[in-house]
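J.: Model the structure of this input:
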Amino acid sequence: MEGVEVRFFGEFEAIEEGVPLPVRGAKQRAILALLALQRGQPVSADRLIDALWGDGQVANPANALQAQIAQLRRTLGAAAIVTSEAGYALGIGPDDVDAGQFERLVADGRRLLGEGEMALASTVLGEALRLRRGEPLSEFAYAGFADAERAHLDELTLVAIETRVEADLVLGRHRELVGDLDALCREHPLRERLWELLILALYRAGRQAEALRAYTEVRDRLVGELGIDPGPALRALERRILAQDPSLDFAVPAPPRAVAALTSTGNVRERLSSFVGRGAELEQLSDMVRSSRLVTLIGPGGVGKTRLAVEAAAALRQDHRDGAWLIELAGVKEPEGVAPAVAGALGA
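T.: Below is the predicted model of the structure:
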C-alpha cells in the first residue's frame, strides 16, 4: 500500500498523496482499523469475524468477511491487503500509521532527554504532539477492539507532554509553562507528575506561595478521593521548596546541538492545553494574516492577545516556507535591544 497513510488521530481515514480515500461503510472502516492496529502484521479471519459479527446475526460470516475485504481492496488497491495462512494484513509499515510515527517520535524525545539534549528533546516531542489532531480512534470508542490502543495513545500523550515540559523547564521556560500546566492539572487532577512539574514551574517563576498551595491542593485531592498521601517525589519537592533548596533554581543549560533541520518550521511551541471558545477570533485573525503583511492585536493586559497570536502562528506556520517565529520583547527596554532579541530567537 505504497504512499498510503492511515490516521488514528482525529477523523479516522486513509490518505493517499494528501487525499482521503473513500472508505465507506461501518464494516469496511472497522476492518481497516483492525488491520491498521497491527501495523502490517496479520489478523486472523476468526478475530475479524468476532469483532464484526460477534452477535451471530450473519448466517455466513466467512463469506461476509470476504465480501468486505474485496470491497476494501477495490478502494485501497488490489495489493493493499495481503492474504496469508495467518489471516489478513495491510501492506504498511509502522510509520505508515500516524500512531506509529507518534510512538517513534516520543521514544526519540525521551532518549534525547536522557542524553541531556533538552532543546532537541523539546523539538522532537513537539513534532510528536502535533500529530495528535484529535482523540485517537474515537469512531470506535464503543467497539471494544480499539480500547487498548486508545488507552495506550492517551497515556503516551501525557508522557510526551510531561517529558517535553521537563525539557522546557531545564531550558528556562517555566513562566510560559505555568498556564498550560495548571490547565492540565485540572484535566488530570490525580496525576502527580503534572502537579510536580506545575509546582516546580511556579517556584522557579518566583511564586513560592502558589507552589505550596498547589501542593496542598493535590495532597487534599489524593487523600480525599483515594485515601493516599502524595508520593515520595511530591513530598520531597515540598520539603525542598520550604528549605528554598538552591538546586531547584533555574541553571543555564549547556549549549544544545544544532537543531536547524528540526526547527525549520519556527520556534512556536505546540500548546499543551486546549484552546476553546475563541474559534471565530482565531479564524478572523488567520484570514487577516493571510491577506496583510502586518497585523497588530491590541487590548488591555490579560485578555489573551499573546495566546491568540501564538495559536494563529501555530495554525499558519505550514503556509510559510520558513515557518512561524515568536520574538519575546517583554524584557526589551530600549530600541537597540530589538535586533539582538530577534537574532537570539532565530539562533543567529
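
J.: hey, let's count contacts and neighbours off CA atoms from now on
T.: Noted.

J.: contacting residues for residue 164?
T.: Neighbour list for residue 164: 109, 121-122, 125-126 [criterion: Cα atoms under 8 Å, 6 or more residues apart in numbering].

J.: want to put them side by side, so please do this one too:
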Amino acid sequence: MQQPGRIQIGILGPLRVAVAGRPVEIAGSRVRRLLVRLAADAGRTVSVGELLDAVWPDHEELPDGATNALQSLVSRLRRALGDPSLVVARPGGYRLAVERNDVDGYRFTDLAADGRRELRAGRPEAALTTLESALELWQGNPLTDADDAEYAGAVIARLGEQRIQAAGDLFDAHIALGRAADVVAPLEELAAGDSSPEAFTGRLMTALAAAGRTADALAAYERLRERLADELGVDPDPRLQAQHLALLRGQTATVATDTERAGDPPPTRRATNIPTALTSFIGREAELERLGDLLDHGRLTTIIGPGGAGKTRLSAQVASAWVDRCHDGVWMIELAPVTDEVNIPQAVLGALGLKEVKLLDRRGDGSPRDAADRLFETLRDADTLLVVDNCEHLIAALATWVDEVLARCPKVKILATSREPRASSVNRCA
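T.: You can find the predicted model right below:
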C-alpha cells in the first residue's frame, strides 16, 4: 500500500494534522470544521453550499456575506497548512489536494479491505498484521471536530461499521492462528455490548469451543438468545442457531462470518453481468489489444462509432478479460432505455445486481437523489469496471456523472460506448 505523503490528516478522533512529519495546529473551530469537511471527501470538489452547511451547521448563525466569510476561512486554512496549493479553488467549490492515503479515514478503509482479502485468501498472519495497522489508526470518535454538521452522520456510521467489521476480521485471524484463548476476554466484552452482539457472540462461541470450553460457548449463546427475546422479541441469526446445534451434537462449530459463509462454495469467478458470448469473436484483435492497453493505463475509455458497428460486442469482449482482475466485478450498464438523466444512478444501481451483492442501502425513499447518494457510497471504495453502453442520448449529463465518479471513486474504471464523443477528456478507440 502506498505510504502517506508530505501531509497527513487525522479525522479518526480529534483533528490532527502533520506536514513533513511536523504537527500543525489548526486554530479556530470553523477552520477545523472546514478542513474536516474537505478531508471527508479528500480529492473531490466540495461545493460552497456543502462547506457552508459544514462550517455553520446551525443556519441561524450563517453570517451576511457567507461566501466571503468562507473565502476568509479558506485563506486562514491555507496559511495554517503552509502551502496554498493544498486547498484548490474549483468552479463552485474547493478541493483538498491530497492523496487518498494522506487521510487516516481512507487509509483505514483501504487497510481494512486489504486485511479482509488476505483473510479470505487463507493468509491469517498477513491479515492480522494489516488489520492491526488499520485499527491502530483510531484515536477516538471519528469527525469529532465536525460538531453537529449533517453530513457527518453518514460518514461516522460508515466508518463505525467498517471498524466493527475489521475488529471481527481481526478476531477471526487470531482464531485461525490458534490463538482462540487470547481473544475470549475481549470477545466477551464486545458480545455484551450494543454493537453487533450476534457477530461477536458467534466468534466468542468459536473461540470458547476451540479452547475446549464447550459449556461456556453454549452459555454464551443462551445469554444472547434471552437478550434478543427480551429486547426485540426475536431469535438469534439462523447461522448462530446452526452453530449452537452443532455444539450440542459435539461437533466442531465455527461461526460463519461475513468473510466465510457456511455452505457457500469458494468463489471461482468475480461477479459480473457481462453476457456469455454464444459465438466466436475474430477479426478485431487490434482493437482488443488497443482497448486493453488503454484500460491498463487509464480509468476512462470511450468506444466511438456509428450504430451497428459492433461497439457493444467489442466492449463486452474486452470487459470479460477484466472480470478476474476487478475485486468487485465488471458490470454492463445499458442506458438505451433511460430517457431522463436523473435516472442514470438508478440504472447503474440496477445493473450492479443489488440483491446479490448487497450494495443497496434500503433506507430512504428511493428518490433519484437518494439513488445517487447510495451509488457513490457503493462505488467509493469499489475496485470495478463499469461498461456504460449506448450513452449518446445522455451525453452531457453522463459526462458530468462520469467525471464525478472518477473524482470520488479512485478504483473505478469506465469503458463507455457512444455514437458521439463525451464532453470531457477521454481515451478513445474510434
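
J.: what's the TM-score for these two chains?
T.: For these two chains in superposition, a TM-score of 0.68 is obtained (TM-score structural alignment, normalised by the length of structure 1); 249 aligned residues with a Cα RMSD of 1.9 Å.

J.: if we can go back for a sec, can you list which of the contacts of residue 164 of structure 1 carry over to structure 2?
T.: Mapped onto structure 2 and checked by both residues aligned by TM-score structural alignment, their matches' Cα atoms under 8 Å, the contacts of residue 164 of structure 1 keep the contacts 121-122, 125-126.

J.: Just among those residues, which is most surrounded?
T.: Neighbour count (other Cα atoms under 10 Å) singles out residue 125 as the most crowded of those, with 29 neighbours.

J.: Can you classify it by secondary structure?
T.: helix (DSSP: H, G, I helix; E, B strand; the rest coil).

J.: For the residue nearest to it when sequence neighbours are not counted, the count of nearby residues, please.
T.: Residue nearest to residue 125 of structure 1 in three dimensions, not counting chain neighbours: residue 109, with 5.4 Å by Cα to Cα, 6 or more residues apart in numbering. Taking other Cα under 10 Å as the neighbour definition, residue 109 of structure 1 ends up with a count of 28.

J.: How many neighbouring residues does residue 402 of structure 2 have?
T.: Taking other Cα under 10 Å as the neighbour definition, residue 402 of structure 2 ends up with a count of 18.

J.: Then it would be within a strand, right?
T.: No. Assessed by three-state DSSP, residue 402 of structure 2 does not belong to a strand; its assignment is helix.

J.: residues touching residue 146 of structure 1, list them.
T.: Here residue 146 of structure 1 is in contact with 34, 137, 140 (criterion: Cα under 8 Å, 6+ apart).

J.: how near is it to residue 139 of structure 1?
T.: Noted for residue 146 of structure 1: a distance of 9 Å to residue 139 of structure 1, by Cα to Cα, to the nearest Å.

J.: what does residue 56 of structure 1 give?
T.: As judged by Cα to Cα, residue 56 of structure 1 and residue 139 of structure 1 stand 22 Å apart.

J.: more crowded one of these two?
T.: The neighbour comparison of residue 56 of structure 1 against residue 139 (other Cα under 10 Å) goes to residue 139, with 17 against 11.

J.: what do we get in structure 2 for the more buried one?
T.: The alignment partner of residue 139 of structure 1 in structure 2, by TM-score structural alignment, is residue 145.

J.: who are the neighbours in contact with that match?
T.: Neighbouring residues of residue 145 of structure 2 by Cα under 8 Å, 6+ apart: 14-15, 29, 32-33, 36.

J.: try 6 Å this time
T.: Applying Cα atoms under 6 Å, 6 or more residues apart in numbering, one finds that residue 145 of structure 2 lies in contact with residue 33.

J.: Wasn't it part of a helix?
T.: Yes. Assessed with three-state DSSP, residue 145 of structure 2 lies in a helix.

J.: Could you report the distance from it to residue 15 of structure 2?
T.: 6 Å.
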